[in-house]
Each structure stands twice: as C-alpha cells, then as structure tokens.
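> sequence first, predicted model second:
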Amino acid sequence: MELFLFLVTICLSLAFSGKCSDDYSRNDFPEGFVFGSAFSAFQWEGAIAEDGRMPSIVDTFAHSGNGSNGDIACDGYHKYKEDVRLMYDMGLDALRLSISWSRLIPNGRGPVNSKGLHFYKNLIHELKTHGIEPHVTLHHNDLPQALEDEYGGWIDRKIIGDFTAFADVCFKEFGNAVKFWSTINEPNIVAWALLATVLLHVGWSNCSKGNSSTEPYIALHNMLLAHASTARLYKQKYKASHKHNGFVGITCFAFWMVPFTSSEEDEMATQRAKDFLLGWFVVHNYLEVLHPLMFGDYPNVMRRIVGKRLPKFSEEESYLVKDSSDFLGLIHYPTTYTADLSSPRQGDYASDMHASIIPFGNSSLVNVDLLPWSLEGLLEYIKQNYGNPPIYILENGRPTNHQSSLNDAGRIEYLHSYIAAVLNSVRNGSETRGYFQWSFMDLFELMEPNYTYGLYYVNFSDPERKRSPKTSALWYSCFLNGTTNCSEELSASSSPGLFSEKVPI
C-alpha cells in the first residue's frame, strides 16, 4: 500500500532549504522560451454546484471520505480577476489551466452551460488582456460523473466521441484566444496508478468493481484514441481552414528511473518499467506511453507480456494515433529505483512489468531528494531516443507543509536547481520550449491536503481565501523579470516580517 501511494501521489517533495546562488538568469534562455505557472480547474475554482456545474468523479471521490473537499477550493471562480492580477504583477509569460468539462457541458454531452462558457471566456480574456498566454488542458482528471455512471467513463469507447465533441466546443469558443491545447493530463497515471477499479468506477469510491488486469489497458487505449480524434478534428476543422493556428499535444507523467543495483536483472527491469510506465503512451523505449504516438502501436515488450489483454489498434487507428501531437507536455516529480521482480503475480497491470518501484534515497510521500539531474537525464533521453520533439514542462514543483513559514527557502532551492537543469538541457540541444511551475497558489490537493505547492499561500480557513506571497513568489518574480542577483533583490524589496512569518492556522 505504501508503494502504491508513493506512485499515485504527485505530492512528492524535498526537505532542503538554504540560499541559492545566482549563477544564471532568465536572459540566458533562448528568445521565446516560456515561463509560467499552473493550476487545474477542480483544485482552484471551487463553486462546484454553482451556475449549472454538475459533479465530476473527483467531486465524488473527495466527498467519499470524512476529510476536506474541493467545494470552495481557492474560490477562483469568483476571484479570478484578483489572481490574474497577481500573475501579471509576478511577470508570468503563461498560465497552464484546465477546463472543467462538467462546468462547460454539465452532463458530459448535450447542451453547453452558458454560465460556464461565460466564465471561461472571461478568464481567458483576462489573461490575454494582461499579456499572459493561456495553455489549456482539456481534461485534468475530472471526468463528468454522469458519463462515469452511464457507461463507465474511459473504459467504454463511447468516451471517444463525447470527448471529441467537448473539445470541439472548446476549440470553437476559445480557439481565437488559445494557441496551445493539451488534450488529456497524465493518461499513463490515470490508467495505471488509479487502476481502473478506483478512478474509473463510481468516481473513485467503489473499489469492488473493475478488472485491473484489463481495464487500465482499455482506459489508456481509449484516451489515446480520444486524443488522436481531437487532434485530427483541430487540424482538419480549424487549422486547415485557417480559422485557428494553434498546437495540440498530450501531457505525460514522466518518471526518471535508475536500477536499484548494477545487476543485469535490475538493468532489464528498469527498461521494462520505462516501457510500461512511459513507453506505453508515446515513444520508443522510455516514453512508451509515447510509443503509439510515434509508431502507431505499443512496445513489443508490452505485447509479449500482456498478450491478448492489450488492445490492438486497427490500421486506421494506428495511422490516426501516429504523429498526432504537435508537442509533448511533461510532468516531472519523482525519481525512483527499479528492481527485478523475479516471481511476479500474473494478470494485472501493476505486476505485468515484472519490476518493483522503490523510492529513491530518503524519499517519502512528501519528502524527496533534490535531484535536478533526473530532469536533465529525462530530457536528454527524449532527445536521443524520440526525435527531439518540442517539449513543454507543464508541471514541476515542490510541496511544503501548508502551515509552515512563508519563508519557503527549500522551494526556491528546488526551482533554482531544476530550472538550471532545463537550461543545461536547452544548451545541449533539447527542444524544450517552456517551464511551468506547479502551482501558482496553494490548491486543494486531493492526495495530501496538508502539503501544498503554491508560490502564494491561501488561507483555507478564511471565507475570503486570502492570498499571501511566499518568499518563492518573490524569487520567481525576480527571476522572471531578468534580475541577475535575485538574492540581493529579495533582501532589499521584501518586508522583514515575511521571512519569519508563520501562516495563520
């Protein structure tokens, strides 16, 4: 259970703090390189039953326990103008956000909710007015509960048509202002780590249903087809007719893995795990989650081990999926060890890869070693093995205890070192074109509510959800504005109380 939680939790962090050196600046990056921040609709908006919005599966899951929920979250639905102003003051180039499917089309299909449509038009307009480029994710894990109840969501092929229709509404209504579209967030993690018996049934609340030996594969297969269908729609209906001139990609959760020992068995297990966890989705050996998107089929090792349980692409589907992404979105947090599992259980995805995933070093659910070389290694691997596609790092960040000091020096060290790794990769030829810090403010974190990633502290006990800048917000703003010595700038510009203040409880 601890291993499962480690893998499905993105709330992995590090326990470092200290003053970082200013050995590079924003000006060292190529012209046009994008720096931004990010949040998702469910974690930021709140207003879950307001103005026609209907439940999503994450609403159902959040309400299945006795703890906190996202009913109000950051109240971004009402405070979006204030938040965009903070982004503008910080100097963000871009914001990664998502559209709540159940706010825009409450039942998953059918009539568009005019109030939901109005909200997203206003939000996007506010961003554009302030010079902030919206990078929109269409599906950030919040499937409408109505579609889950009707046919099981991602495990039924009906979802392909419904998702494409939802995307069509977004392209039509927002496409004049939005140039960058990510179809589906973390399909490899949604399908695998949540194992279909959790996410894909009754909004994560009924784990007695489902078949973990087949449904993760079916769900991922349908996500890939939904992505490809959506990409084709955009290119044929909007781009080819010169209505819009944007880009469509997909976003993958990207582990970096190293063998637990130097043995040949662990080396092979590491490659198998890379094939299953990443290659499943897009590319050749490592991002095999990328393999179908490049080659139109799954990796051979998956075909060999999974056999008939792994869905097949028809010739038309293979053509549709291949080369369907204009860019690759990467979400990167943990590095893990991988060890050979000599006697695996048979017949379920968690054991099919015949490998054990082990936390690296002193890592735990909310503490992980500072390993910027892992991101650099990941980007180099993609460059060397998958044709060096355009990449946007759409999530990378560090959580801290929500009730800790606003002086989050450890987060500054994390950002400084990982942005430096990106710069090294770009200098070595990687086509990485943007970096988005997760998250702009403290959000409702589903897996570990007591640990948040925000540059801004949000007081969830305050009905007004007051936002307060952390030291990292000042550092990131300093960096974004091209200051060459951020440490001195911080000392001179920030109030003395900020560095020692405890957040209100």
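That came in fine, so what should we check first? Residues are numbered from 1 along each chain as shown.

> every contact and neighbour count from this point should use C-alpha atoms.
Fine.

> residues near the residue nearest to Ile48 when sequence neighbours are not counted, how many?
Using CA to CA, 6 or more residues apart in numbering and skipping the chain neighbours, the partner closest in space to Ile48 is Asp71 (5.4 Å). Residues within reach of Asp71, counting by other CA atoms under 10 Å, total 20.

> SS state for Asp71?
What DSSP: H, G, I helix; E, B strand; the rest coil gives for Asp71 is coil.

> pretty sure Ser100 sits against Trp44.
No: in this structure Ser100 lies outside contact range of Trp44 using CA atoms under 8 Å: 10.7 Å.

> contacting residues for Ile358?
Taking CA atoms under 8 Å, 6 or more residues apart in numbering, we find Ile358 in contact with 3, 260, 336-339.

> of those residues, just the buried ones, ChimeraX syntax please.
To isolate the buried members of the contacts of Ile358 in ChimeraX, using 16 or more other CA atoms under 10 Å:
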select :260,336,337,338,339
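
> which of the contacts of Ile358 lies closest to Phe253?
Of all those, Thr336 has the smallest distance to Phe253: 13.3 Å, by CA to CA.

> tell me which element that closest one is part of?
Per DSSP states H and E, Thr336 falls inside strand 335-340.

> same question, His125
Going by DSSP H and E, His125 is part of helix 114-129.

> what angle separates the following helix or strand past that helix from helix 114-129?
Reading on from helix 114-129 to the C-terminus, the next helix or strand found by DSSP H and E is strand 133-139. Angle between the axes of strand 133-139 and helix 114-129 is 150 degrees (criterion: axes from the mean of the first three to the mean of the last three CA atoms, to 10 degrees).

> the structure to be compared is supplied as follows:
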Amino acid sequence: MLPRLLVFLLAAVIVVPRSASAITRRDFPEGFVFGAGSSAFQVEGAAAEDGRTPSIWDTFTHEGFSYDGSTADISADQYHHYKEDVKLMHEMGLDAYRFSIAWPRLIPAGRGKINPKGLEYYNNLIDELILHGIQPHATIYHFDLPQVLQDEYAGLLSSRFIEDYLAFAEVCFRSFGDRVKHWVTLNEPNIEPIGAFDTGTEPPRRCSYPFGENCTGGNSSTEPYIAAHHLLLAHAAAVSLYRDKYKASQGGQIGITLLGWWHEPATDTPQDAAAAARMNDFHIGWFMHPLVYGDYPPVMRSRVGDRLPALSAEDSAKLRGSFDFVGFNHYLILRVRSSPEKKKDSGHRLGDYYVDAAVQNPLVAIAEGRIESPPWALGKLLEHLRLNYGNPPVMIHENGLGDAPDTPSAIEYDDGARIEFLQDYLEVLYLSIRNGSDARGYFVWSFLDVFEFIFAYRMRFGLCGVDMNAEARTRYVRSSARWYAGFLRGGELRPPPAAAPDDVRPYAA
C-alpha cells in the first residue's frame, strides 16, 4: 500500500506549473476599485416607513404593471438589515458599495423639508460602510422620481425638474459629501426616456400609437428627447454646483452612469452594419457626445431635426467635460436590423427613437428572451469610448448574470454560471486596460437579490441570495460570492483546476 499512497500524494502535488499569465487583482492598475451595487428602490424596502412617500415606480408597481405584478414594498429590506449587509460586504472583501439615495425618502415632498429619518438612515449606512473600510459610491437619482413631482408638473417633461433635482443634489452633497467621495448624478438617462416616454413600458407610462400601447397620454416622437434633454441639463447643473461649491473642501469626484448596451449588425449586409453604428450613436453618443463635445451627435441632429432640443452656448459649455469619470452598466449586445426610411413631414422624419435611427426596435429581443452576453462586447464598448470620446475614465458600474430558477422560491447556493460569466468579463476588462482603456473600477450587479426593474423577482442577480418568502428576508452566500471574495483577496481570476492524471509528471522526470 505504501507505494500506491506515495504515488497518490505525488499526483496531488506534482502538477504542471500554473500559467505565468494567470490574472489576479494585483494585475489591475493601482487604485482600481472592485465592488458590488444596488439601488434604493430595488433593495431598501420600507416603502411607507419613516416618512418616505411614493415614487413613480411605487405607483407603477402598485397598479400591477411590474413583470409579475409584485411590488418593492419590502424587497430585500436593506433599510432594516444594512448592518448585516455591510458585514457581508466586509467579509467578501469589497472595496466599495454602490447604492443610491431615495429622493422620496430624503425629501418626501420632492422639494423643501428634509426628512430626519431619511437623513439618519443614509448617515448610518455611510458610516457603517466607512467603519468597515468600504468606500461609499452614491448615485443621486436612480429612476425613483417622487410621485408628487410627476403629478405636479409631469416630472422629466418639465424644466422645473432641473431646479428640484439640483436642490436634492445639494442636500446630498451638503449632508454626505464629507464622507462620500464618489458621486453619480444620474443612472442610465439614455434608456429611462425610452421606456417611460417612447414604448410606455415603464413609469410614467407615456407613449403614442403605434410605438406603444395602453399609455396614459404622451408623444413618442418628441417626449423621449425632451426628457433626456432635461436629464442632461440636470446633470450639468449638479456637476457645476459640486465643482463650484463642494469639490475643493470635500475632495470628491463626480460623474454620470449610462447604460452600455453594445449594438452589432444582425447580418453581414452593409445596411445592418450602418444601422448598428447609428444605434451606438443614438444609444451611447446621445449623452457621451454632449459630455465630450458639447452637442448631440450629428447623426441625431440630422435625423431627428427640430424635435431634438437645442443646446445653448451656455449649456454646451457646462456640459463639455462635466465628468470626472463615466460609469457604464453593461450586460449584453443587441443585434440590429436596418429599417426602411419613413416619409418626411415638414422636412423631418416621422416616428419614434428607433424609427429616427432607421432600425427595427432591438428591444423586442429582450422581450422575447433572445439575450446575448458575449464578453468581447465589453471590449468593443471600451474601445469605442477610447477612440471616439478621448478615452474617458470609466467605471463599470453594473455587470452581472441573472438566473431564473424553475422554482422561483428555490434557495440555490451553486451558481457556477455566474462565476464563469464574471471571470470572462473581468478577463476582457483586464485586456482592455492593457490595450489602453482608462477603466478604473468594476462593480458586480448585484450585491443582493433585489427587485429588478425589468424582471421583478423572476430574475436573480445577487452574489448573495435573499429568501424573499421569509419574513426576515434571510441572506445566504452563493458560490459566486465566495469566488469573488477569493479573487479580491489575491486569488487567481481562474483558479487552476484540480490535478488530472494527464497533468501529473513522473517523479523521475
């Protein structure tokens, strides 16, 4: 038996050496931030507690329009479990936690009086993060517009939104900026106007036929551009305020976070190739072009005409360079098919955002479950930013894989597919940085299972699971969380596999 045991022990330890190119977190640039994220509406719960008032998303879900008819009234209940969650983050080894500040919790009337309970909650969360050595990365507006402002002046469709948003942002800077050093003005303003004002699939459900159905009024040809314009100006106003009044004393950074879908041609025809390029301009350039060059992309100016609001010289000057970094939420590619040009009326093309881009609506693929998430798409996105927008500092603010178990209430610990997904994307991110991209951070979506804006509770993205059927909203640690923790503590991106017989080298060799 002894010789057999000796052979077994040798087989366990004498293996082919690990690849010299194995990637660890130390291979990323100094100061590169690894974290995970969530947003207030999706994770906090406590929807009607301690003075919080409804947001437009509360109204939307309570009217039964979410994916499965559910609400986020409780969700993961981070409002009551933040200490437990921060402890989990610390145990995982996160550098940072990305969260948002609920406007209806901090300023329930939309403007004016600050809610002391809301102020206390965010102070407590921020202090708890810092106590555990975790950077707080705060988003000011993440879709949850107070319903009172929607009722008063139609929310994003009014320029009054800019003034109220700016006052809210100042409360955030003044109250939390001594500890929060990373601010995001807006989350995904390049997609919110589409769901809210074009297709009407998200609150406040405005659209016009045939681009959307069963809406509460609206004009799909004009309103998406108006809403996006006001969001863009609100961003510029907040950045100007922060830089003029707070940055010198607080020493923080401020940016914006865009959705970063990548568009590829559906076929190898020149028409589809041109359509994909147009969609990248409409989707990414819609905000990046004003932020870098001070105006909307030329292709949008030419195709949308006077339905695209004008930017004054003052607006242009405020927008140009109004970021210390740009965040991108990246999950997938959309295959794009060209669409026939529409007839012109009064010199301008008729239609909505997708008709203006002369593409067939690619969101149909998501609705039908035809989703592709090839990691190389992140590399293409970063290269596009490097070549076309001066290689801005980039934070990948969301990237993750959702699963939909056959039994929605199932507790599942083993999520190997998520581990593989994150490994693939981090490898592409590393190679993009080596190729010159100025990427400075990566945040997994999401830290916990949350209410998903598109899929409600059907899709689960959390590194840590939440038993949504338990009154205590019990947390449990998935395999992906353990893998991420190992990587953050210096382990290899892809740990070497266990030794197989072919890996063993004869002792005499």
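Nice, thanks for sending it over. Quick caveat: nothing in here was measured; it's all calculated off a predicted structure.

> picking that back up, which residue numbers in the second structure go with the helix holding His125 of the first structure?
The alignment of helix 114-129 of the first structure onto the second structure (TM-score structural alignment) spans residues 116-131.

> superposed on the first structure, what's the mean shift for that stretch?
With mean CA distance after the TM-score superposition for the first structure, stretch 116-131 of the second structure departs from the first structure by a mean of 0.3 Å once superposed.

> residues of that stretch that come out buried?
Here stretch 116-131 of the second structure shows 118-119, 121-122, 125-130 as buried, counting by 16+ other CA under 10 Å.

> and the equivalent of Arg232 of the first structure over in the second structure, what does it touch?
For Arg232 of the first structure, the aligned position in the second structure is Ser240, judged by TM-score structural alignment. Each residue near Ser240 of the second structure by CA under 8 Å, 6+ apart is listed here: 318, 322.

> again, only using 10 Å
Contacts for Ser240 of the second structure (CA atoms under 10 Å, 6 or more residues apart in numbering) come out as 234, 246-247, 318-319, 322-323.

> among those residues, which lie within helices?
Using DSSP state H, 234, 247, 318-319 are the members of the contacts of Ser240 of the second structure that sit in helices.

> which of those residues tops the neighbour count?
Busiest of these [other CA under 10 Å] is Leu319, holding 27 neighbours.

> ok, back up a step: check the contacts of Ile358 of the first structure and tell me the two furthest apart.
Leu3 and Phe260 (15.1 Å).

> thinking again about what came up before, so the residue nearest to Ile48 of the first structure makes contact with Ala62?
Yes: using CA atoms under 10 Å, Asp71 of the first structure is in contact with Ala62, at 9.1 Å.

> residue ranges for the helices of the stretch 1-150 of the second structure, please.
2-13, 40-43, 56-62, 78-92, 103-106, 116-131, 147-153 (DSSP state H, counting those that start in this stretch).

> which part of the first structure matches the fourth one?
This points to helix 78-92 of the second structure. Under TM-score structural alignment, the match for helix 78-92 of the second structure is residues 76-90.

> ok, average deviation of the matching stretch from the second structure?
Mean for stretch 76-90 of the first structure is 0.3 Å (mean CA distance after the TM-score superposition for the first structure).

> buried ones in that stretch, by neighbour count?
76-77, 80, 83-84, 86-88, 90.

> including distance to Leu147 of the first structure, could those go into CSV?
Output for those, formatted as CSV (distance: CA to CA, whole Å):
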residue, distance to Leu147 of the first structure
Gly76, 25
Tyr77, 24
Tyr80, 28
Asp83, 32
Val84, 32
Leu86, 36
Met87, 35
Tyr88, 37
Met90, 39
